[in-house]
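[1] no sequence for this one, just the structure:
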């Protein structure tokens, strides 16, 4: 390169991430190896020999990338980065680059560039050949301080020091093992690897010693049957919520095969980590009025801000916010029963949509419903209508806005007996027309919050039966999700909202998150899977062989990156005193942020094309 041009190239690189993280001497060395290319409008970038791999940076102008079939891959503008290889590979199918305007480009030998930045891992990761690796390099995850314990998985803190005994073992033998063999406070009762019950040292005192029970009797006579359990992949915070909600102190931890792998207790947490369990969740459970509950909404926002500032994984933030949402709902339902009296029949309150998936954020609204016992009368339904009005109004006061589509238990249609809900799923699954499909899409993801879980299981099992291997339904769901395609063009030209207050903004929920949620849901439901969380669904699809490992990594990396982008935007809204929204201003993105987004959009678009072919849409 002409030495007179070197300062100009170096200065330009300093304005672009990740090059702005490099010292001047490294930038000078990189700039000195740059080639300068000029493309007139309508010109195409020459295809280099397969042995050559280049990275290009657009200094000025506009270009577009076209796939071999002529479809748009991406449109790029000033400071956008592309290339790595224009040749066929798993991550980068061959494509052509055409200039839309007169364009000036800097070209760098990709292999030499990686050597130049080898001592700077953060930079080299963001220049990786794999789009998934580039996205992952932009995801910041921090776990620090004592409070981080509550955002870790149960499996990391569960105690394995626990007595496991068959139901026929005598009370005396179990007590001996608890006291002398393991020196622990509880025993789980297991027959044929399935949990039957649990006994604690307090049970021994209250149910055996105090009542003078013959200790030669089997332990099954005094055990707590069907105890509350928790999965090993749940957050420690979930266990704390369960302890407070049900006033229990010993929770068996189950692995993926529903086998006991340990136990978690509050004493153990305090002993190991010197933490006092004083949380918003506990405060909510002690509220006795709507006014008291409403005051807790401010702390809910503070907790979100703390998590977002700590760059916790999006899945963790969603789970914690969902736990708080659950607790608000459960407390309101308990208060409603006090106000209106004992329910006339069994019922269960369910969450739907993102709340059911445990993907809640500060802008989430209400999606809920009521399932009533089949004995419910019209009079009973009127009782539950009043309960629903009380709860939904209370949630609105606590910051959970009413659903604009009215998918709430206050609507008579969504407060029905088990048999009616089963009829709904049967009708939706057999005739996936637009209105029915919209209803089904909302209530495809459901989770029990409060009440008789057996009623929920009847409906949920029927739901799964109706959707599993239902090709007609899945094809309809695919066509529905293909109505929204991720933007592949230059942000300030053709891909943004065009009307209303959010004109020229990027709707990250509709353009990306919704697409990923739909893809994971379709993959999972077609195979009869019951995971709800999007990341868990992607993992399920990989485990079932529906997608390969690389595809799962691409989907997970994309989803995690997009979610972190959304949560960072929500945090910025709060700091600026603005309403929390999903509309992002592209003018706030740096060049590499745009590059990451384009990587993410291309990955989503590719999976949309693949699922379209799979279901023949």
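    All right, it came through fine. Being a predicted model, the structure only gives us computed values, none of them experimental. Numbers count the residues shown, from 1 in each chain.

[2] Please count neighbours and contacts with C-alpha atoms only from this point.
    Noted.

[3] C-terminal to the helix or strand harbouring residue 324, what's the next element?
    Residue 324 is part of helix 314-340 when elements are defined by DSSP states H and E. Going down the chain from helix 314-340, the next helix or strand is strand 347-352, by DSSP H and E.

[4] got another, please set it beside the one above:
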């Protein structure tokens, strides 16, 4: 079936990386695309089969499975799939099945290859996706034990009594205790030991643990692999495995830990969210995000893969809440579009995120319709807060009437900010230039982004003010080249890897997008596109990209470590926790950011 070229063109204009193509080439591409409608449960292709082409989901949901039948992706509108096989031998590397009735656009293999050969940005987009795809599933057997183990296991001394040990197990809801002398592991006591060696034999509650425990238990080091744990448990028929380093107890791995690790995946969480009956159920699912983040980082995924998968979960939660809101309130009186801004808009969410969102309403909306959309916004925003995406402190949410308006009002907002770039306008524009549609009628946003970029780029005064605003967040470098850490308070002597690390780079990326009229929203994609478009020099773009990757990866590694240590993830890291080499690299990365900020400041000083 051949779709309408105009309809396909409109759709592709909102899909990355096709939105980066010149309009004439995009129109030509739209005319070459076929359309395929699939029923719920229908297999689109099997692993090993020749591929019909590259698929783009226009509507509905598609699940992708690896060769073992494990689900690795849950794809919705605007997602592509099939590129791994096309970039190799033309045969499918996975199996794709429609989870719901779906409408797919299909680019023939020769069209896809020509597209990637002619456009570097498109080729790199799919190369990154193809490289990241195998890592979407974290393989338990190749995981380091330090990523699997529970740190700080509950322990007792050998002379502790059976009664005391049983009380500890009950109070901490654990099935084993490590027996230590000082920090050295000497034995292990499990609920099985208590039952079989104590209760069954009628031992007194005053019996010392040393008389019941398993002495000299088998242990592994944190550097061992998950396969070592699995093999040891199967061969020795044990369910608890202490982890030691130089004889010192540092953690423990249980069968429960292994089951929990295998159960957590972004695809599974999204699938469960899609069926959740209410916000409380969604919250139980999103509570797994910290574990997922730690697992993804431990598997060696780069920051842009981890944050994309984490953001996909927030998107799914938002769309589910929108559906639940409509079920409760009835059909909307006019079309609407829910958009995210901030880190969700840029697809850069980590284990610490608040919510930033807004509503675009059809220009047919009348004042009496606002009651419906106010209730819808409150339902969704409250639900997101319940699910762990806390309310925006600045009330940059659809619950605020100002951010819940017809498209014509939004168009006036952007025109006003560009025409009169006062400090408030700069702040608001910096947030709203990161808008990304999440749920609803995407046609309400079509064209507005390009229109706004054109107007922004044509106003050098506005760009200059935006650039000055972007330079307010600076990397934490002291006068003598050292780190300028936080001076007082809870995070004294630490670095804020968000506000002084990734945010300055996100600000730079946004300015590059404005200067080059680039439609990319993700920070990394903006830097790549700006370099290719000549907005940034090749050397400057390459250095900034490397600096961003290092800082963003380090931030996620820190958050993953916090999760594994039983803490809530945050953005504050002590430089002393890094090796001398790591501190040197981080300092160099901050110097690059400061250099690029100086270059931006100088270029706008010259222009003015």
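    Looks like it arrived, so ask away. As the structure is a prediction and not an experimental result, all values here were calculated from the model.

[5] Would you mind measuring from the closest residue to residue 574 of structure 1 other than its chain neighbours to residue 57 of structure 1?
    Leaving out its chain neighbours, the residue that sits closest to residue 574 of structure 1 by Cα to Cα, 6 or more residues apart in numbering is residue 580, at 6.8 Å. Plainly put, residue 580 of structure 1 is 34 Å away from residue 57 of structure 1 if you go by Cα to Cα, to the nearest Å.

[6] between these two, which one's more packed in?
    Between residue 580 of structure 1 and residue 57, residue 57 has the larger neighbour count (other Cα atoms under 10 Å), namely 22 against 17.

[7] Would you mind giving the secondary structure of that one?
    At residue 57 of structure 1 the chain is in strand, as set by DSSP: H, G, I helix; E, B strand; the rest coil.

[8] Could you measure from it over to residue 108 of structure 1?
    For residue 57 of structure 1, the distance to residue 108 of structure 1 equals 9 Å [Cα to Cα].

[9] cool, residue 600 of structure 1 as well?
    Per Cα to Cα, residue 600 of structure 1 is found 23 Å from residue 108 of structure 1.

[10] More neighbours: which of those two?
    More crowded of residue 600 of structure 1 and residue 108, by other Cα under 10 Å: residue 600, with 26 against 22.

[11] The more buried one: what's it in contact with?
    131, 135, 558, 562 (Cα atoms under 8 Å, 6 or more residues apart in numbering).

[12] Tell me, of those residues, which are also contacts in structure 2.
    Among these, the ones still in contact in structure 2 (both residues aligned by TM-score structural alignment, their matches' Cα atoms under 8 Å) are 558, 562.

[13] among the contacts of residue 600 of structure 1, who's most crowded?
    Greatest neighbour count in the contacts of residue 600 of structure 1, by other Cα under 10 Å, goes to residue 558: 29 neighbours.

[14] How about that one: what's its closest non-neighbour residue?
    Nearest to residue 558 of structure 1 is residue 600, by Cα to Cα, 6+ apart, at 5.4 Å.

[15] corresponding residue for that neighbour in structure 2?
    When structure 2 is aligned by TM-score structural alignment, residue 600 of structure 1 is paired with residue 589.

[16] Name the SS class of its match, please.
    Secondary structure, three-state DSSP: residue 589 of structure 2 is helix.

[17] Report the separation between it and residue 554 of structure 2.
    Distance of residue 589 of structure 2 to residue 554 of structure 2, given as Cα to Cα: 11 Å.

[18] rewinding a little: my guess is the residue nearest to residue 574 of structure 1 meets residue 570, correct?
    Yes - assessed by Cα atoms under 8 Å, residue 580 of structure 1 is found in contact with residue 570 at 5.4 Å.

[19] For those two, list the residues in contact with both.
    Common neighbours of residue 580 of structure 1 and residue 570, counting by Cα under 8 Å, 6+ apart, are residue 362.

[20] Next, work out how far apart the match of residue 600 of structure 1 and residue 602 of structure 2 are.
    Distance check for residue 589 of structure 2 against residue 602 of structure 2: by Cα to Cα, it reads 20 Å.

[21] what does residue 539 of structure 2 give?
    Residue 539 of structure 2 is 17 Å from residue 602 of structure 2, by Cα to Cα.

[22] again with residue 388 of structure 2
    For residue 388 of structure 2 relative to residue 602 of structure 2 (Cα to Cα), the value is 41 Å.

[23] who has more neighbours, the two?
    residue 388 (20 against 12).

[24] So what does the more buried one match up with in structure 1?
    Aligned by TM-score structural alignment, residue 388 of structure 2 pairs with residue 399 of structure 1.
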